[in-house]
Structures are given as C-alpha cells and as structure tokens.
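A.B. asks: Based on what follows, work out the 3D shape:
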Amino acid sequence: MSLFNVMDISSTGMHAESVRLNTTASNIANANTVSSSYGDTYKARHPVFSTSLNEANDKQTKGAGVRVLGIVESERPLQIEYAPHNPMADENGYIYKPNVNIVEEMADMMSASKAYETNVQVADTTKQIFRRVLQLGQSR
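C.D. replies: Model (predicted):
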C-alpha cells in the first residue's frame, strides 16, 4: 500500500465522519419537534458506510477507503403522547414525537468527532512522512 492510498483512506474517512456528524446534528436539532400525524413526524436518520478496497490489478475501482452508501431512517417506533390541549394534537388528542434518543445521539456525535480527529492525524502523519522522504532525496 502506498502513502497515496493512506491519504485516500484518510480523506474518505473524514468525509464519512463529516456526514455522520451532520446527520447526528440534524437528529438532535429535531429531537423535540412534534407533529399531528405519524407520517409527518421526523424520524431519526443514520448514515450507512461501506469499505472499499481495490485489488492491485483492478483498475475499475476508485481505491481504498470509506464510501457513504446513503442515509436511512430509523425503524424504531415514534413516541406517541396524549396531549389534547396541544395545538398540534390530532383529532384524538395525540401528538407524535421523533424516535430520537438524545443520549445515543450524543455518544454517536462524540464517536464521530474522535474518528474524524483520528483521520486528520493520519493525514498529518502521512504528510510528514512525504516531507521526510523528499528531504532524503534532496540530501543526495
């Protein structure tokens, strides 16, 4: 594996963790919203990642790294609350709240932040190695 592949892996990892951070932030921002119907209620979203590793002879793949396959909605049931005096209540007096668990989202955000930071450190270390290799070539 060359140092260029390391940079590819690190940069795709940073992109993936950035998507994860943005998705988590969206979930937290919408955690306290309410709706008058099940279908209109915000549902927690989570990114789906895939690793990609090219074979040495395979020229068709883009290289090694992390791919974001998409963002899926959580299958967890929504929170239904009886609140007949709420202006958002349906005809039966129920309001619908998102299926967002703030504690899990905060843990996910901390994990994504640390993973992003790790990818930045890998990229910085790789750049330092590139510089040292170039300095070795100049000293001859």
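
A.B. asks: Could you use CA atoms for every contact and neighbour count after this?
C.D. replies: Will do.

A.B. asks: If you count contacts, what does the lengthiest helix in the chain end up packed against?
C.D. replies: Among all segments of the chain classified by DSSP state H, the helix with the greatest residue count is helix 102-138. Under the contact criterion of 3 or more C-alpha pairs under 8 Å, 6 or more residues apart in numbering; DSSP states H and E, helix 102-138 touches helix 3-29.

A.B. asks: Another for comparison:
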Amino acid sequence: MGAFDMLRIANTSLGMHQTWLDALAHNIANANTVRRTDQDAFQGQMVIARSRPDGGVDVAGVAYTDPEGRMTHSPDHPLADENGYVRLPELDMSTQMTQLIMAQRGFQSSVQVTKNAQDTYNSALQIGRG
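C.D. replies: As a prediction, the model looks like this:
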C-alpha cells in the first residue's frame, strides 16, 4: 500500500467519523427534548458505515430511533397532556457518550494516518532533492 492509498483511505475515514460525530452531537443536544404526547418524539440519528472494496469506508445511510419515544409522567410540565404525560426521545445517554468516545478516537486515528502519510511524502521529496 502506497502513501497515496493511505491518504485516500484516511480521508474516507475522516469523512465517516465526522458524520458520526455530527450525528452524536445532535443526539446529545436533543436527548432531553420534550414533546406533547400527540407529537413524535425527537428521533436520534445512528450513522451506518459501510466498508469499500478499496479499503476505505463510506456512510451507507442514517437510521433513526423510534418516533414513539418513551412516555414519561411529568404532570407539572407545560406540554403534559391531561394525564400528565410527555414524550421523550428513546436515547440512552451512556450509549451516546460511549459512541462519542469511539468516534473521536477513530477521527484522531485517521488524522494521525494522514500526518504519517504526509511525513512519508516529505521524506521522499527530501531524498529527491539531496
């Protein structure tokens, strides 16, 4: 595998991890979004990654959590229905934070591969100059 291949693969990984990080940030920011019971709950985004034949990775799509969410009894909330319920998203914050760490580490690894490939190119150029 050449340095150009490393850059291409790392670039696809950077793009996928950035999309994953964006989706997780959106989910975490809206984890406590309250809706009326006659509305759909906030739908969290789950990025679906797919490997490519050339060694890279693509975003195959985005899946969404259940719009039913979960009903929570909160009679003092201004959006509560006549029975005192509101609708919250079906998101587990510990899962979101775990995935955030994984996405950050994947992004950081891809950045490091890019830096290593650039160093390889620079070394090759220095050999040619000397």
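
A.B. asks: report the angle between the axes of the longest helix of the first structure and helix 3-29?
C.D. replies: 160 degrees (axes from the mean of the first three to the mean of the last three C-alpha atoms, to 10 degrees).

A.B. asks: Show where helix 102-138 of the first structure falls in the second structure, residue numbers please.
C.D. replies: Counting by TM-score structural alignment, helix 102-138 of the first structure pairs with residues 93-129 of the second structure.

A.B. asks: how close does that stretch sit to the first structure?
C.D. replies: Its aligned residues in the first structure lie a mean 0.8 Å from stretch 93-129 of the second structure after superposition (mean C-alpha distance after the TM-score superposition for the first structure).

A.B. asks: Measure how far that stretch is from the centre of its chain, please.
C.D. replies: Using C-alpha atoms, centre = their mean, to the nearest Å, the mean C-alpha position of stretch 93-129 of the second structure is found 17 Å from that of the whole chain.

A.B. asks: Tell me the buried residues in it?
C.D. replies: Residues of stretch 93-129 of the second structure classed as buried: 96, 100, 103, 106-107, 110-111, 113-114, 117-118 (neighbour count, 16 or more other C-alpha atoms under 10 Å).

A.B. asks: Dump those residues into CSV; add distance to Gln18 of the second structure as well.
C.D. replies: Formatted as CSV, these follow (distance: C-alpha to C-alpha, whole Å):
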residue, distance to Gln18 of the second structure
Gln96, 15
Leu100, 11
Ala103, 8
Gly106, 10
Phe107, 7
Ser110, 11
Val111, 11
Val113, 16
Thr114, 15
Ala117, 20
Gln118, 21
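
A.B. asks: Contact partners for the most centrally placed residue in the first structure?
C.D. replies: Centroid-nearest residue in the first structure: Arg20, 1.2 Å away (criterion: C-alpha atoms, centre = their mean). The contact partners of Arg20 of the first structure, taken as C-alpha atoms under 8 Å, 6 or more residues apart in numbering, are 46-47, 109, 112.

A.B. asks: and if you look at Asp81 of the second structure?
C.D. replies: Taking C-alpha under 8 Å, 6+ apart as the definition, contacts of Asp81 of the second structure comprise 36-37, 75.
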